[in-house]
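S.K.: The sequence and its predicted three-dimensional model are supplied below.
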Amino acid sequence: MENLTSKVILVTGGAQGLGKATCLALAEAGATVIVGDIQEDKARAVVDQINQNGKAVFYRLDLTDASSVEQTINTIHSEQGRIDGLVNNAGIDFTKPITELAVSEWDAAMNVNLRGPFLTSKFVLPLMAEQKGGHIINVVSTAALRAWTEASVYHATKWGLRGFTQALFTEARKVGVKVTGLIAGGMRTPFLLDRFPDIPPQNLQDPENVAEKIRYILADESQTIVPELLVLPLMETSWP
């Protein structure tokens, strides 16, 4: 297994689903994992699980509050000494026809899914540049490659996030920071299964498999970069 010892990695939305799986995988590889979430009880449970054999710390991270994001990231950097990796994983959705989608719901999804990664990247990038290295991974979705019905705001945020990731890549490389867009297909997580209980679970991938790809990318210290990676379950039906 690749060695992430001495690395400090922040995972947003780390309390459940892919975020939790990523935290566990990174901790197993030796990283100090920062579990960033607003779901304090669930996040602390993840931290407790990791701290049995590894190292993790919980920080409350509200992606909808710019000043809170800046303050939290600066606190993490001050208390941990560095931030080597950022996994922008947090995401929400409202599965409704456009005519029934409230403006407040549109704004909420935009704030978490698109504005959130902008804020975390904005405040982390200068710190990574100062330490002469780091890696930002934005978890995108096959929703950034095509469209299906009653998912307008999710598609808008993920198409936007993919474009933002590509733009961030061009800027961050100038200061020695890597950026990767990880496009994940359907996973067996509460994000899908709680909303769509009729989806055959066997057609979805285990989030641990996706987390392993994230770990692998973050552990690569070579001068090679993977700008984008598409990770699908074998029976993926949403792409192509």
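M.R.: Ah, there it is.

S.K.: Could you use CA atoms for every contact and neighbour count after this?
M.R.: Fine.

S.K.: Would you mind measuring from the residue nearest the centre of the chain to N53?
M.R.: Here the mean C-alpha position of the chain is nearest to the C-alpha of N89 (Cα atoms, centre = their mean), at a distance of 1.8 Å. Computed with Cα to Cα, to the nearest Å, the distance linking N89 and N53 is 24 Å.

S.K.: Next: R195.
M.R.: R195 is 33 Å from N53, by Cα to Cα.

S.K.: what comes up buried for stretch 76-91?
M.R.: 76-77, 82-91 (16 or more other Cα atoms under 10 Å).

S.K.: Could you do stretch 125-132 as well?
M.R.: Quick answer for stretch 125-132 (16+ other Cα under 10 Å): 125, 127-129.

S.K.: Of the buried residues of stretch 76-91, which belong to strands?
M.R.: 85-88 (DSSP state E).

S.K.: In contact with L61, which residues are there?
M.R.: Shown in contact with L61 (Cα atoms under 8 Å, 6 or more residues apart in numbering): 12, 36-38, 68-69, 72.

S.K.: which among those end up buried?
M.R.: Looking at the contacts of L61 with 16+ other Cα under 10 Å, the buried ones turn out to be 12, 36-38, 69, 72.

S.K.: okay, now the one to match up with it:
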Amino acid sequence: MSGVYGDLQGRQALVTGGARGLGGAISRRLAEAGASVLVADVRKDLGEELCARLEASGARARFVKLDVCDPQAVAAVVGDLEETGQRVDILVNNAAVDVSKAIEHLTADEVTRVVTTNLLGPMYLCLEVYRRMVAHGGGHIVNILSTAANRTWTEAGPYSASKSGLRAFTHTLFKEAQRDCPGIGVTGIIAGGMETAFIMERFPDADVSMLQSPEIVADTVLYALSVPAGSAVSELVVVPRREPSWP
């Protein structure tokens, strides 16, 4: 395919929640494709370990500790890059949390943590990165969504609300990018269940045959970045063939 598929040389990527699971798979794929990857996560040990492995293989990766819930910290990370003459060419908003409880048992703090991490965090990143992409004339923002953005289930109230909100925000940003700067891509990726710690730590008895590899979703991110300048992909859906929660 034409475009930049498999070749991200000279581009700087920022991946939130990039230390493990889907985020780790995305960080690896982008680094393998030649991007310089900034692995942003709250887990310093895992992030530094991943970056060390990537650098040992000849890739370019650096860890930065970042809690996406903190707008000042988000602004500082993006601002520090700018001060050193760098910029974010590719932003992947992947960081997410969940609290699997019935609504009657949720606390206000739990709801706030889920919605702030999954919805406000990506919005904070977009606020800092998008206007800079407009000024530079290009870039690509990928927001990781979920089947919960289209269809919810019990014990998923805050998670579904946050992912539905992020999907709406992503669609709005896509339309604004069409107006503001043809060089900016905005893609939402609706990912079905994956065999990652995000699922397995909460549901250790989950049937892994019903799940997909995070590497498949990471490849989908790489595909979204491959579309030639004359076309745009606003949303992609990648789910296990036996996905029970779609559509």
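M.R.: Right, received. Where do you want to start? Computed from a predicted structure; not experimentally measured.

S.K.: Overlay the chains and give the TM-score.
M.R.: Once superposed, the chains reach a TM-score of 0.97 (TM-score structural alignment, normalised by the length of the first structure), with 240 aligned residues with a Cα RMSD of 1.1 Å.

S.K.: Tell me where the first structure has helices.
M.R.: Listed in chain order, the helices of the first structure (DSSP state H) span 17-28, 40-50, 66-80, 103-110, 116-130, 152-172, 190-193, 207-219.

S.K.: closest to P201 of the first structure out of these?
M.R.: helix 190-193 (8.1 Å; Cα to Cα).

S.K.: For A25 of the first structure, what is the corresponding residue in the second structure?
M.R.: In the second structure, the residue matched to A25 of the first structure (TM-score structural alignment) is R29.

S.K.: Please apply the same query to D206 of the first structure.
M.R.: Match for D206 of the first structure (TM-score structural alignment): S213.

S.K.: what do you get for A156 of the first structure?
M.R.: By TM-score structural alignment, A156 of the first structure lines up with A161.

S.K.: Likewise for E171 of the first structure?
M.R.: Using TM-score structural alignment, E171 of the first structure sits opposite E176 in the second structure.

S.K.: and that match, how far is that from I184 of the second structure?
M.R.: In terms of Cα to Cα, E176 of the second structure sits 10 Å off from I184 of the second structure.

S.K.: And R43 of the second structure, by the same measure?
M.R.: 30 Å.

S.K.: With neighbour numbers in mind, choose between the two.
M.R.: Taking neighbours as other Cα atoms under 10 Å, R43 of the second structure and I184 compare with I184 leading, 23 against 17.

S.K.: ok, that one touching H136?
M.R.: No. Look at I184 of the second structure against H136 with Cα atoms under 8 Å: they stay out of range, at 9.7 Å.

S.K.: and the buried residues of stretch 76-91 of the first structure, which two are the farthest apart?
M.R.: For those, and using Cα to Cα, no pair is farther apart than R82 and G91, which are 25.1 Å apart.

S.K.: count of neighbours near L229 of the first structure?
M.R.: Applying other Cα under 10 Å, I find that L229 of the first structure has 16 neighbouring residues.

S.K.: Aligned to it, what sits in the second structure?
M.R.: Aligned partner of L229 of the first structure by TM-score structural alignment: L236.

S.K.: what does N74 of the first structure give?
M.R.: Match for N74 of the first structure (TM-score structural alignment): G79.

S.K.: And for D37 of the first structure?
M.R.: In the second structure, D37 of the first structure lands on D41 (TM-score structural alignment).
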